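A.B. asks: pasting the structure only:
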């Protein structure tokens, strides 16, 4: 874990239970690792007790969105499931159910390194055959399925005889989100790989998928599809890519993470920001982009944060300074529980993080406050400050550091927020420093955020995201037509 303060992206953020149950028919597996190995109940109980103890002693928001009684009940219920031996996957499923009760999008369960390596090196993988968009009670296809009548926009009513509502109700129980934010949970499930790993982990890998659905004319239909077999790409194994291709690949990757394009003829620009991490060189990107915008004279700027799961506070602050009309700060309060070297052998970089917290914080009422962020106000940039109208696109993936940007600008007269509420809670979250904890017997890992951040204490503590000024969501019809409803609405407002 770096010492740099971060608000890491969720989905990537947020739940990473990685339920990757691979049955014995998969070939090419590592002989040294057996995913079906069962751990004795005593080892599971010892790991579970450590898991519970570390959360109770170190997590600053264990009883923030859930009461102590609710968490005690969740811990007790999880413990009662450990009466017999289990595989790693089965144990992770128990931990995931408990963690979701914390209602913290930055606290999640992860596979052991050995299990993850095992999965990454499989010669053949089976993939879930559907690309979907989910809401709390419905699933819609976002791409056609080869060799089937299924097309984009079809509404899925049931999978293998289980209704869509029952499937979603079951899966949503495993997903952590700030204050049980359903916008965030539904958006996470809309990611094909996320839905696939969770669905097959909970319901198993069937030989076929029986799909009941409604077509574009609302007629009830059904079809049977097979899992997609994805062979490992062996063509590039052991080969070094040419330097020119590496450079092009890096350029394309940066473009996927952030880019700016101008439509001078129609008088608007779009800045797409999919992360606030340190790797894309964002401060230089902001400096060059806002210089270009100042020279262009464009009066409408669209900032797309729909896929931005967070990253470094310094990067989100850097962007906000080009947009804010008045001084702003990170949050009203930022604090950790008492730092301790206890359990350090299980917590990654615990010594460094503990020393860092002791040096950087000040004790107040048994809380260790990060005064640097609590008291410091950031002034807007004078040079190349953007003064035109700003449209911010938000949705369920808008999380962590991206919520700081939206919260700081939401009441500004020249800012219009368009889309769905942010996945990250408007009131606050628990993040910034997030080490991994590795349990000794199973080697299962879980993320442990150490700082509670109250962004705006005047807002209700209900886990809901920042509300858009103009609510827009995808619909089965817009998906069928391939229309980006949020961007279309912004362009309508501009015109």
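C.D. replies: Here it is on my side, so go on. All figures in this text were calculated on a predicted structure; none of them were measured in a lab.

A.B. asks: alpha carbons only for contacts and neighbour counts from here, please
C.D. replies: Noted.

A.B. asks: the nearest residue to residue 394 once chain neighbours are set aside: neighbour count?
C.D. replies: Excluding its sequence neighbours, the residue lying closest to residue 394 (Cα to Cα, 6 or more residues apart in numbering) is residue 306, at 4.6 Å. When neighbours are defined as other Cα atoms under 10 Å, residue 306 has 23 of them.

A.B. asks: next: residue 208.
C.D. replies: Residues lying near residue 208 (other Cα under 10 Å) number 11.

A.B. asks: got it, and residue 232?
C.D. replies: 14.

A.B. asks: please verify my assumption that it contacts residue 126.
C.D. replies: No: the criterion here is Cα atoms under 8 Å, and residue 232 misses it with residue 126 at 10.6 Å.

A.B. asks: just confirm residue 386 contacts residue 294, I think it does.
C.D. replies: Yes: applying Cα under 8 Å, one finds residue 386 in contact with residue 294, separated by 7.2 Å.

A.B. asks: let's bring in a second one:
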């Protein structure tokens, strides 16, 4: 037979067989939901439900949709949300059997096992999930938490060999430069490797043995030099937890406008006064101490506000690390030039993340000021991934429904303290504010939606105000950048601790010898704005910093100013 005719014949036969198969095998959308069938048949016995599942699969393989992995997964999470952990485990196990190559199926099973306090089995399933999908950062994080459930505080004084320290620095440098695609964006290649060389030389020439605490402080400068919010040692938690109480700086301080103020004397209340400005600590000028500390704190680009807010959260530890853990602290204040010898701490409790003066003490709140027709939505976190997103969506949908059914004409969205989270949360919020369709990402690298996205039907049409601070990171920067670019309202507060650009989707690592935990961002995300300056945070329209007087008097400077601004605009 002619080769051309043979090819045509084969094509026709293949096509015909395909049409026949297509006629016999309905499209997925035409098939019935197997989960709905299970629910309808269920008598409350999951084992029987699973038997029924296999019975239907054998008898009616083309009638029901047996390829919908997510439907089974959702059923498992439904049981989990209802506290039916055993039922959830049965469904999640069914899902892993039906979809043995799904990382998500094993990840969900591991989560349920963890809720059932079966840590060994949870670890095994997270490891399977990570093996299937090496990009699954959630599984990697959970594996690390299961392997290292607590921080070993005894490691503070532990001494490793010089060779072990050098190996860990080399390993860190290699991972930073091979995993993070933007490692040289804010520091030159020459300066980065010069810093690595300096840290290694410090290890080699030091006569006195370097302990774990000193080493982790030194390498924190390497992370900070990369200027990436998702690359580093975390929020100083490791260093903070291993620090003995007696070595902490024994007064709480707050940095405001480059001045260090006492906000709580702690054990030294009889020696110092809240509101006093510290000028020297152990004979060293405060400005020099702060310059050293800032070299060790990460921030996106060259954003200072994020470093200030991190310092204010960990000040008792950071001052101790910077000064090399002195046994005694002596200070001078602006109103008292005499040296004050501080007593060491005996007990210490870190301050709450959300200040007491803020009305909302939860992650999500809605409140109203009826006299000025104003609603306040507080979102302290966008961290609502996976099944948790429903909680966030319900809150946002319900809040805007209440706003729509009221006479509200002003909306304040308080994003202070918000370290970011899921892009879906920001997109949903923008859809309630946007006047027209918009794109979210101009560039994204890992299953992130770019757009276009459209306003919801009942979008807010009044005046919108967003409150921001240096804590605002990651997705908060993405949201605020688009809020400003789309001209959706007014920004009030500090320079935001992030912007349009981020290197996120971090991988989790432990150093080979010292077992220090750290993360490295691996994907580039840029929101769809016209800004190309990624060195600074998003700037507010009205720049406000809380004074020391307002802080001590528990006055919410930024919110109070916004409410006054709204009142003045109404007259």
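C.D. replies: Everything's here; your move. Since this is a predicted model, take the numbers as computed values, not measurements.

A.B. asks: sorry, back to before: settle it for me: which of residue 386 and residue 294 of structure 1 has more neighbours?
C.D. replies: Shown here are residue 386 of structure 1 and residue 294; by other Cα under 10 Å, residue 386 has more neighbours (24 against 16).

A.B. asks: can you tell me the helix or strand for that one?
C.D. replies: For residue 386 of structure 1, there is no enclosing helix or strand under DSSP states H and E.

A.B. asks: that one -> structure 2?
C.D. replies: With the correspondence set by TM-score structural alignment, residue 386 of structure 1 lines up against residue 460 in structure 2.

A.B. asks: next, residue 465 of structure 2: secondary structure please.
C.D. replies: Following DSSP: H, G, I helix; E, B strand; the rest coil, we place residue 465 of structure 2 in the strand state.

A.B. asks: residues in contact with it?
C.D. replies: By Cα atoms under 8 Å, 6 or more residues apart in numbering, the contact set of residue 465 of structure 2 is 410, 411, 412, 413, 489, 490, 491, 492, 562.

A.B. asks: quick one: it from residue 298 of structure 2, how far?
C.D. replies: 28 Å (Cα to Cα, to the nearest Å).

A.B. asks: same thing with residue 175 of structure 2?
C.D. replies: Distance from residue 175 of structure 2 to residue 298 of structure 2, by Cα to Cα: 17 Å.

A.B. asks: go on, residue 445 of structure 2?
C.D. replies: Counting by Cα to Cα - residue 445 of structure 2 and residue 298 of structure 2 are separated by 23 Å.

A.B. asks: looking at the two, which one has more neighbours?
C.D. replies: residue 298 (30 against 14).

A.B. asks: just to revisit the earlier point, so what corresponds to the residue nearest to residue 394 of structure 1 in structure 2?
C.D. replies: If you follow residue 306 of structure 1 across to structure 2 using TM-score structural alignment, you land on residue 416.

A.B. asks: quick check: that match touching residue 467?
C.D. replies: Yes: between residue 416 of structure 2 and residue 467 a contact is recorded at 6.2 Å, counting by Cα under 8 Å.

A.B. asks: name the residues that touch stretch 135-153 of structure 1?
C.D. replies: For stretch 135-153 of structure 1, with Cα under 8 Å, 6+ apart as the criterion, the contacting residues are 129-134, 154-157, 164-165, 168-169, 182-183, 186-187, 215-216, 223, 225, 476-481.

A.B. asks: rerun that using 6 Å as the cut-off
C.D. replies: With contacts defined as Cα atoms under 6 Å, 6 or more residues apart in numbering, stretch 135-153 of structure 1 is touched by 131, 132, 133, 154, 155, 156, 165, 186, 476, 479, 480.

A.B. asks: and the fourth one, what pairs with it in structure 2?
C.D. replies: If you follow residue 154 of structure 1 across to structure 2 using TM-score structural alignment, you land on residue 276.

A.B. asks: list the contacts of that match.
C.D. replies: 261, 262.

A.B. asks: change it to 7 Å
C.D. replies: With contacts defined as Cα atoms under 7 Å, 6 or more residues apart in numbering, residue 276 of structure 2 is in contact with 261, 262, 333, 334.

A.B. asks: with distance to residue 421 of structure 2 added, can I get those in TSV?
C.D. replies: Shown next, in TSV, are the contacts of residue 276 of structure 2 (distance: Cα to Cα, whole Å):
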residue	distance to residue 421 of structure 2
261	32
262	33
333	40
334	41
